[in-house]
Each structure stands twice: as structure tokens, then as C-alpha cells.
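# Sequence first, then the predicted structure:
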Amino acid sequence: MFETIEKAVKQLQAAQNKLVETLDMAAIEALVIVFELMLGQDDDEWATLSATNQASILADIQAADFDGMTPELKRQVLQLLLVATMREDGLQANYQVTPDAIGMWVGFVVEQFVAEGEPVKVTDLTVGSGNLLATVAQVLGQQKNEMTASGVENDDTMLTIASGMAALLGLDWQLTLADAVADQPAVNQDVVIADLPVGYYPSTVPTDFTTQADEGMTYVHHLLIEQAIKALRPGGLAALIVPANLFESEQAANILKYLQGSDVFFQALLQFPEKLFTNEKAAKAILVLQRAGGDAVQATPVMLARTPELTNVAENKNFVSEITAWMTANSLRHA
């Protein structure tokens, strides 16, 4: 399996690198063309290449044997390609791919919440490259859920990448180029996921946000937490990747006040091992929230925990059992 993935990644990177060199473009732009070629689509810049260069690049893509892979192997290949591309172009942290070590835990929480075989509406407020949404789609697909998926992104290049990923994985997503704070991206969703960007919201905050800072600029991840709840149906679940120090910043009082309101239940905060992050300030956690209404109840106690090291199989098995039992006891598990 690993040999198959490695071969595919190397071949597709070879095609990508040839495009970078011959067309003098960024790696992310070259990856867009690689995706288009894999999907049999036309591209104006590709048409300017010589027949010899085109044949060489197409030979690399064909040698990857991508079409012959399982959906899971395809997703892993695309994820590795994206990670390498982000590193090559030196893109900022908010554009980085959500790693499986985090995304699979989001998928697990969502999978437990959604009844097996039931249709489910899922939206990603900050879809980025699409890897997190693809991870959740893969997990739900294993339990035969018919998933209606949508995503919002404010960067057109990243949205193009996400669209390409969905097409290459045979997934039908409704993707929108928009500012997820200024524009309500979806309503009445069963599940909202997002790997939230960290930083200040650069525009004027709409007046109906209670998480808005009293003075100065507001953290965008605070606003998107509130927007996630607005996008849910009553009783719907949000699994959001947030900074591990969410409740320690200078604006922590604002988000805490919001989470104590009548519209939302703060159900869990799952921290990740520090070793997972090269920089302590970049550490993340999963914030699990539920919109009030429906059959939702406030979990008692709130789950505050740290996931085990990836290599500790026994501890991970125990942790899964612990979360499953907690979700069952608090009417959060419907699998």
C-alpha cells in the first residue's frame, strides 16, 4: 500500500514540477493543471506547451495509476501532494492541509453522532483544500450515510483545488466562493465542520455577532464559531478545529460568554498531544458544540480530554471507548 502511494505521489509530483519549470508558475498553480489533466479537462496554459512536453507530463500522470486506486488511497495521495505543494510555495499556516491525525478524530465524532445509513447534511465553513471534508465524507461513506456536502472558501485558488479533489474522489460537493463571516453559508445543517483560520477578521464585523470584541479587531475564529451554530439545525453538531489556547487569549471572555448562552451547548474540547505540532503556539484542539433544541442536552460532564499519542494503540482504543460511552450517556451518539 505504501509503495503504491509513494509511486503515485512521485509520478504526479514529476508532472507538477515539469509544469512549474516550463510555465514558470507556482507549485499550487501547477497542481491545478495536474488535477485538470487527471480529469480530462482543458487548460489554456497547458495548450501553450510543445507536444514533446505535453507527452512527457501525460506519461508521468498515467504512470501514477491513480484511477486504479481505492478512494482511501486516492485521498492519501492527494493529501500528500497538497502538503508538499504548500511547503514548496511557503503558504501561510491558515492554508495548510488538515492532517489525518486531526481530521480522523473529527470524522470519528461526526460518525458517532450520525445514525448509520441516515442521510446527513454537512458543511465545511472553511473548506480550504477540501481534505477535512473529504476525510469526513470517507468516514461517513463507510457507514453508508448519504452525505449532502457543501463548503465555503474565500480564496478562489483553494476553492479550485477543493473542487478538483472532490471530482477526483468522485464526490459531489456544493462549493461557494464567499466570506463565511459576512455571508451566512448554509442553514439547517446536521453537522458543521471547519479547520478554523486563526487571526483577526480584516473587515467590519456584522452587527448581529455577540462574539465581536468590545474594542479593536475581533478574532475570526470566534466569529466562525458563532456562524457554525447559526448554520446548524436545532440539535445539530459542530466539530471545529480551534487553537488549543482558545480560552486563554485576551478575547477569551467573549467566546466564553457566547458558549454560556441559551443557543449553544459546549459539549467537549479534545486537545492533541504537543508532539503533533512543531510550534507550541500552533497547537490545535477539537471544539464540539451543539445547537440547542431538538433532542440536544447539555453534556454532564463536559468532555475535557487529550487524545493519546498516535503510536499508542492500547491508549487510543481505550480513548475511543471512553468517548463512545460519554456520547451515548449524553444523547450525542446515534450510530
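Happy to help now that I have it.
# CA only for contacts and neighbour counts going forward, please
Fine.
# which SS state does Asp43 fall under?
coil (DSSP: H, G, I helix; E, B strand; the rest coil).
# Could you check how many residues crowd around it?
The tally of other residues near Asp43 (other C-alpha atoms under 10 Å) stands at 13.
# which residues does it contact?
Asp43 sits next to Ile33, Glu36 when contact means C-alpha atoms under 8 Å, 6 or more residues apart in numbering.
# Checking my notes, Ala285 in a strand, right?
Yes - according to three-state DSSP, Ala285 belongs to a strand.
# residue boundaries of the strands in the stretch 51-200 of the chain?
Listed in chain order, the strands of the stretch 51-200 of the chain (DSSP state E, counting those that start in this stretch) span 120-124, 147-153, 173-177, 189-195.
# In space, what's closest to Ala285 - neighbours in sequence excluded?
Gln271 (4.3 Å; C-alpha to C-alpha, 6 or more residues apart in numbering).
# most packed of the strands of the stretch 51-200 of the chain?
Among the strands of the stretch 51-200 of the chain, strand 189-195 has the highest mean neighbour count (mean count of other C-alpha atoms under 10 Å), at a mean of 27.
# Below is structure B, check it against A:
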Amino acid sequence: MEKTNVETLYEWLDQTTELIQHHVNEPYLESLSYTMEIVFSQEVPVDIDESLSTKLKQALDELTIDAYSSEEKRKANQLAIIKGMTGSTQQQHLMTPETVSLMIGYLAGKLLSDKTDPVRVFDPAGGTGNLITAVLNQLVQEKEAFASEVDSTLIQLAVWNANLQKINIEFFHQDSLRPFLLDPVDLVVADLPVGYYPDDLRANEFKLKANEGHSYAHHLFIEQSLNYTIAGGYLLFVVPEFLFDSDQSDQLQQFIHEHAHMVGVLRLPDTAFKSEKHQKSILILQKKGHHTHSPKQPLLVKMPSFTNTNAMGDILGQINNWFQTYKKELSSNE
């Protein structure tokens, strides 16, 4: 079978990364970042071993990067990053599944379909930049994009990922629960980090801080995201299935009720995740404003397996119908 462009580019990235890894004895993800930098600059740095330099120049001559679309570059990068993360013991080195990223991009397009001005998008848990670039590639409007990531390896990969796709994203290399120099945005997308936030002093600044012990990072991320969203703006979160069943969930539900409208919850298929304990949903919120209203009927969906094309077609038809009703409600309330 003939290889797809994504497969061809992935193989090039993988082979070149392994070549670098063999010579410099660095982990795969760090070597991949180096590969992406070379592809973007289209030149090999002068300060490297002559033998490696010759091989890299030869590899570059074999690659015509402009022949690939942004989505092909993103998917090839994603495959290489997944390979580097395989077997990783670090929870933050896990990527949002491709089908989930595309679903969030689809929902973002529906939510912002009436907006003609440039759209401001922010991912406070940016990781390798795969989720935000997947969303940006699906939005038809002009975009301003921002992402934050504390992990130095992941943010390096995110920067080169965006550069290779020629997507302009302003990155913040910081703890995402600290203040940002950022004006409020129209849309927040995030695959929320799940677990406890270790900085109790900083957590004390949040309304969703725990009464005792460490606060939940995923709760604080929701509050932080609402702080940087305009009134009437939307938030799309990948959340753990147990979000509203935990010991601090009453506090979270009350906070969301005060500050946002619950637009919908899409329970993702079991097949999208390794095990039941990793099961997740997509939570859709709208930040409250003077002219905003809760939908008469929130979008509540249990997604079928993404490989079941008939069932997916039926569900997407129902979601499209729901959005038509929701948009009519919004326009009649203006």
C-alpha cells in the first residue's frame, strides 16, 4: 500500500530523531525537539559533530516540508511525540487522544460559528501544543492564540510544533495557576491536569481551594480559566469522569453555577482511553454575562466508539440539530 503523507513525514521525523538520539545520547523527546528545530530552520547547526552534520544535511535534502499541510505536520509530529511518550512514567507526558482533539475542534467551530471578528483562544494546559493546534486548524476565523505549559520539554515541542505548522501562538512558560499577562479570551480549551496542586499558598488565592489539605489542580484550572475568559465566552475542558463525584465536587458545582452556564457534557467512549479509571468527558461551559442564558436543554451525549461510523453519523446529526436550536435561543435572547 502507498504511504500517506502523514506516515512518510512521521517516518522521516522518527528516523532523524533516532539518528540524533544515537549521537547525543539524549531522551527521544529532547532529540525530537532538535529535529523539529532543524526542519523549521532548514539548516544544521555548525557546532555539532561532523559525522552527524553530514547525515542530517543529507536527510534535510530528502525532505520538502512545504509539500505537507498543517494538519499533516501536526499529525506526524503527534505520532512522533506519542512514540517518545510511550512508557513514560510522568503523568503530564500523556497526550490528548487525536479523536478527542478533533471533537473539541468541531465543538469549538459550532460554538463560535456566528463570530466574525478574530477569535482569541487559550490553552492553560498546553502540553505539546497538539490540542490547541488541532482546534485552530478547524476554526475558520482569524485567530490569536495563547498557551501555557510549565514543563520545559513539552513547551519546546509545542513551540516547534506551532512553528512547523506556521501557526502563531504566544507561549507562557510558567505555572498555569499563577497570574498571566493576558487579556480575556473568547475560548479556552484544555485537557485538565488531574490531581493535587502542591502549592497551598498559591491555592489559597482561589475560591475553589480545599478547606483542608491540598486543593485539586483540575478544580483550580477551571477557576483560573474562567478568570481569563470574556463574559459570554466558552470553555471546553477534557475532564475526568469523576469530576462531579469527588469529595470537593459540591463546592465546584456551586462555583460553576455562580459563574457559568452548563452548556453540555459529552461522555467520551470507553475505547478512547486505556482503562475505566482514565475515562473522561468533554465539559462545555459559557461564562455568565449580562445577556447570557442557560440553554433550555443542555447538550448531554454519550459518544459511541469513534470507529463506529454509522453511530457517529447519527450522534453528529443530533449534535448539529441541538446547536441549531441553541443558536436560535441565543439570537432570540439578544
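Happy to help now that I have it. What you are looking at is a predicted structure, and each value in this text was computed from that prediction instead of being measured.
# Same list (the strands of the stretch 51-200 of the first structure) but as JSON lines, adding distance to Ser249 of the first structure.
Output for these, formatted as JSON lines (distance: least, C-alpha to C-alpha, whole Å):
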{"stretch": "strand 120-124", "distance to Ser249 of the first structure": "25"}
{"stretch": "strand 147-153", "distance to Ser249 of the first structure": "26"}
{"stretch": "strand 173-177", "distance to Ser249 of the first structure": "30"}
{"stretch": "strand 189-195", "distance to Ser249 of the first structure": "18"}
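# against the second structure, where does the lengthiest strand in the first structure fall?
Counting residues, the longest strand found in the first structure (DSSP state E) is strand 232-243. Using TM-score structural alignment, strand 232-243 of the first structure lines up with residues 229-240 of the second structure.
# from what I can see Phe66 of the first structure touches Ala8, true?
Yes - assessed by C-alpha atoms under 8 Å, Phe66 of the first structure is found in contact with Ala8 at 6.7 Å.
# ok, now which ones touch the residue nearest to Ala285 of the first structure?
Neighbours of Gln271 of the first structure in contact, by C-alpha under 8 Å, 6+ apart: Ala244, Lys284, Ala285, Ile286, Leu304, Ala305, Arg306, Thr307.
# same question, Leu237 of the first structure
Counted by C-alpha under 8 Å, 6+ apart, Leu237 of the first structure has contacts Val110, Phe113, Asp190, Val191, Val192, Val288, Leu289, Gln290, Arg291.
# For the longest strand of the first structure, give me the average deviation versus the second structure.
Strand 232-243 of the first structure, aligned to the second structure and superposed, deviates on average by 0.5 Å (mean C-alpha distance after the TM-score superposition for the first structure).
# I'd like the next helix or strand past that strand.
Per DSSP states H and E, strand 232-243 of the first structure leads on to helix 252-259 as the next helix or strand towards the C-terminus.
# Any figure for the gap between the residue most central in space within the second structure and Phe237 of the second structure?
The residue lying closest to the centre of the second structure (C-alpha atoms, centre = their mean) is Leu131, at 2.6 Å. Distance, Leu131 of the second structure to Phe237 of the second structure, by C-alpha to C-alpha, to the nearest Å: 11 Å.
# on that earlier part again, buried ones among the contacts of Gln271 of the first structure?
With neighbours counted by 16 or more other C-alpha atoms under 10 Å, the contacts of Gln271 of the first structure contain buried members at Ala244, Lys284, Ala285, Ile286, Thr307.
# From the residues you listed, pick the one nearest Thr157 of the first structure.
Lys284 (24.8 Å; C-alpha to C-alpha).
# Go ahead and name everything in contact with the longest helix belonging to the first structure.
Criterion DSSP state H: the longest helix present in the first structure is helix 2-23. Residues outside helix 2-23 of the first structure that contact it (C-alpha under 8 Å, 6+ apart): 25-27, 30-31, 34, 45, 49, 56-58, 60-61, 63-66, 73, 76-78, 80-81.
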